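**Student:** Dropping the sequence and predicted coords here.
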Amino acid sequence: MDIPADTASPPRQDPTVTPRRHAPTRRLAPVMLAIAATLAYGVLGSQQYRNLVARSWDLGIFTQLARAYGEMRAPIVPIKGDAVNLLGDHFHPLLVLLAPVWWVWPSGEALLWTQALLFGVSAIPLTRLAIDRLGTRLGTLAGAAYVFSFGLQSAAAVQFHEIAFAVPLLALSLTALLEGRVRAAVLWAAPLVLVKEDLGLTVALLGVLIALRHRPHRGEGLALAGWGAGWFVLSTFVLLPLLNTAGQYDYTDNLGSPLEVLWPPVKWLTALMLLLAAGIIGGRSPLIVLMLPTLAWRFTGTVEFYWDWYWHYNAVLMPIALAALLDALGDPRTGRAAAWWRTDAPRPARTVRRTAVAVSLAVTLVLGPAMPVLDVLRPGQWEPTWRAEPAAAALEAVPDGAVLAVDITLMAPAVPDHDVQWLHGPNQRVPDCVLTDEFAFSWSGAPPSDVVAWAQEEWEVEYHEDYSEGGFTVVCRP
């Protein structure tokens, strides 16, 4: 039965929120933020790549993986060791999507721009939702707080990791969930199990939340929970050991006692920063529990890099933080907000909403000069390093296709044209050439004074020096 127009009660609408049909900014602002973030993170990556900044061997590893997929081969990565299949290290088959990237641009620098694009794209759905719920200005600020958050900045600064693919998937899934498009949320979340094995637990927990909070979609929620849990068990206890050269899951030994989860204090600081990224009030949204699987393995881990804010481990938590914030601040169309203790909590006042977004912004801004993205604005970062020419000459001195043992500094740039292994790796193959960098951190400040003698002692074959300048030395077999 239709309700007469003069007696119907229209849904309560927040006057600070512009209706979609009158808000072209809703479409423009998210795209502009995405472009700005992509350019900022992409330029940061290019600066690092061209200035020979190598934070770890990860970029070299993933460049070798991308080359393998691009050449339609299994992801065998000799940098990690002879015949090492990287799918036996972490379970990330979704990285096969890097093959087309390699076809277009066969370089480690392309991976940095791919990650920048994925981070940028992730801002579009979340910022649109923020504008719908908070209004144009406040919503755009919330989107900016997300896309330039400390978690995404630090991930970009330490270069490419597989989690780059998880960030937009989480953003799309959580946005769909908050918009009431539960089936779309399930479909966007499902591929997360193919990004990294531990994300299966995040997917399972999301499925449980859907089953509990969206009763008409309980079936989809339980199916997603089973999918995530099943893939976690399958990948961690079956597939990874099967594909691992040692027949095991390599990271079990990195887990310590659960009693150590709350110590040292740096873990508390990281947890506080994540809560601040959610505007504090995001802590009352059930979505905040999606952080727990990632924090559980990190905080029980014995590797110090797991605990802090400045590595890539917080990137997957940033979409969760903003989604929890928006969930807790509520929907202007219903006037309701999420809260642990009730299902019909009233929407917080405008002052609370503004304060929450300001807090989310402040947790990154307070880092000041430590923010990695500011490097793109520093004139000194645009000047080529004095070592650029010697580095290029050193790579040129190595014959194409040669088996090359190399330091981390030039590991990623060496991959496209050479069969690369790590200078200090467990490889049994005798390299055709050895390329050392006396300034590489892997030498701990004590590089060999005679690289030829060191290489001959290391591999028990004869080498001669082909190049030496700028700290780089190339020695090859006759």
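**Tutor:** Now that the structure is in, tell me what you want to look at. The structure presented is a predicted model; accordingly, all values stated were derived computationally and were not measured.
**Student:** Only C-alpha atoms from now on, for both contacts and neighbour counts.
**Tutor:** Fine.
**Student:** Now do the contacts for P125.
**Tutor:** P30, A171, L172, T175 (CA atoms under 8 Å, 6 or more residues apart in numbering).
**Student:** A further structure is provided below for comparison with the first:
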Amino acid sequence: MKALREHKGLWWLVLVWMTGFAVLRVIQHLTLNTNGQDLSLFDYAIANTADGRFMQTIFRNPHLFGHHFSPILLLLVPLYWIHNGPMTLLLFQVAAVGASAVPFYFIAQWKFNDARVALLLTVSYLLYRKLTMGLMYDFHMEMMEPLFIFSAFWFAVQKRWGWYFAFLVLAMACKEDVALYLVPLGLFLVWRFQEKRVGWGTVGVCAVWFGVAAGWAVPHYHSAGLPHYFEEVFYGNLGSGLGEVVVLLVTHPARVLGEVLDPLSLRGLFNTFGAVLFLPLFAPASCLLTSAPRDPKTHLSEP
């Protein structure tokens, strides 16, 4: 109760924000303004799992994990036993994004030691254009990532390592490539927090997770005859599989650098950093957290 009284501004902010966007999402769906493919893809997979047909879909690969390894979706199956339909996904996404404001607020309060500054930053976060665009763009696992990553970082600040690794695993369970984005978090812990054991442990866990998820799970569930995952969406121009991508990184680093520095990629990086006034560039250590090896071109099309 004390925490509720001390941070009532935060709770009211999250409640009003969630209510507003929940109404918007319901209206969006009922007026036929949601996407018929992406939303249906996840709806079919979770509904089929709830009925005993594990992650089966009728789009792309017959099995969802043949496209993306996202075991976090299994947590939504019990919700489908209560209400089976895409509205469950849309409202759950609103709740997940709204909840991410809570660890964000506490991180900001820890950093600036001022509840008012933390609240203002949280307002700016919840109204951040790319966040709201992603929220309103049907349903995607990526929108759950801020909740888990912010929570992991907050528990790292508190040095509660059990909870830190629990949320780290939840974040990686959203999508196989999240493990790559979390490697810089481990390096950040080594550099800034001097937590070498935890930091390098994070790097190791991420490497193992990505290797198993992208190197075994996705190919295992992938249907023969369809475009391979790497060819279709993930660094396909660098190789047709995880092994080829790794070999190319070692043997032809200049080619990889050329991909990063081409005009389209640079534009993507400009859009990413420009949205926050390039402020991360003034804090090199913190900027490490944004240095994950994601294809910058995706920032042109993704929310």
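**Tutor:** Here it is on my side, so go on. All values derive from a computational prediction rather than experimental measurement.
**Student:** what's the TM-score for these two chains?
**Tutor:** The TM-score (TM-score structural alignment, normalised by the length of structure 2) is 0.82; 278 aligned residues with a CA RMSD of 2.5 Å.
**Student:** how do the contacts of P125 of structure 1 look in structure 2, which are kept?
**Tutor:** Contacts conserved in structure 2 for the contacts of P125 of structure 1, using both residues aligned by TM-score structural alignment, their matches' CA atoms under 8 Å: A171, L172, T175.
**Student:** Looking at these, which one is closest to A362 of structure 1?
**Tutor:** The nearest member of the kept ones among the contacts of P125 of structure 1 to A362 of structure 1, counting by CA to CA, is A171 at 21.3 Å.
**Student:** you'd agree that closest one is up against P319?
**Tutor:** Yes. Using CA atoms under 8 Å as the test, A171 of structure 1 is close enough to P319 to be in contact (5.3 Å).
**Student:** so what sits against both of those two?
**Tutor:** L126.
**Student:** quick one: which of these two has more around it?
**Tutor:** Each of A171 of structure 1 and P319 has its neighbours counted (other CA atoms under 10 Å); P319 has more, 31 against 28.
**Student:** Would you mind measuring from that one to F472 of structure 1?
**Tutor:** 42 Å (CA to CA, to the nearest Å).
**Student:** Likewise for Y41 of structure 1?
**Tutor:** Y41 of structure 1 is 28 Å from F472 of structure 1, by CA to CA.
**Student:** Repeat that for I61 of structure 1.
**Tutor:** I61 of structure 1 is 21 Å from F472 of structure 1, by CA to CA.
**Student:** need the contact list for G268 of structure 2.
**Tutor:** Neighbours of G268 of structure 2 in contact, by CA under 8 Å, 6+ apart: P296, K297, T298, H299, L300.
**Student:** go with 7 Å
**Tutor:** Residues near G268 of structure 2 by CA atoms under 7 Å, 6 or more residues apart in numbering: P296, K297, H299, L300.
**Student:** residue in structure 1 matching the third one?
**Tutor:** When the two structures are superposed using TM-score structural alignment, H299 of structure 2 falls opposite W307 in structure 1.
**Student:** do the same with P219 of structure 2
**Tutor:** P219 of structure 2 maps onto P241 in structure 1, by TM-score structural alignment.
**Student:** neighbours around that match, how many?
**Tutor:** 18.
**Student:** pretty sure it is in a strand, no?
**Tutor:** No. Under DSSP: H, G, I helix; E, B strand; the rest coil, P241 of structure 1 sits outside any strand and is assigned helix.
**Student:** Now L74 of structure 2. Nearest residue, chain neighbours left out?
**Tutor:** I46 (7.4 Å; CA to CA, 6 or more residues apart in numbering).
**Student:** From D38 of structure 2, how far off is the one you found?
**Tutor:** Distance from I46 of structure 2 to D38 of structure 2, by CA to CA: 13 Å.
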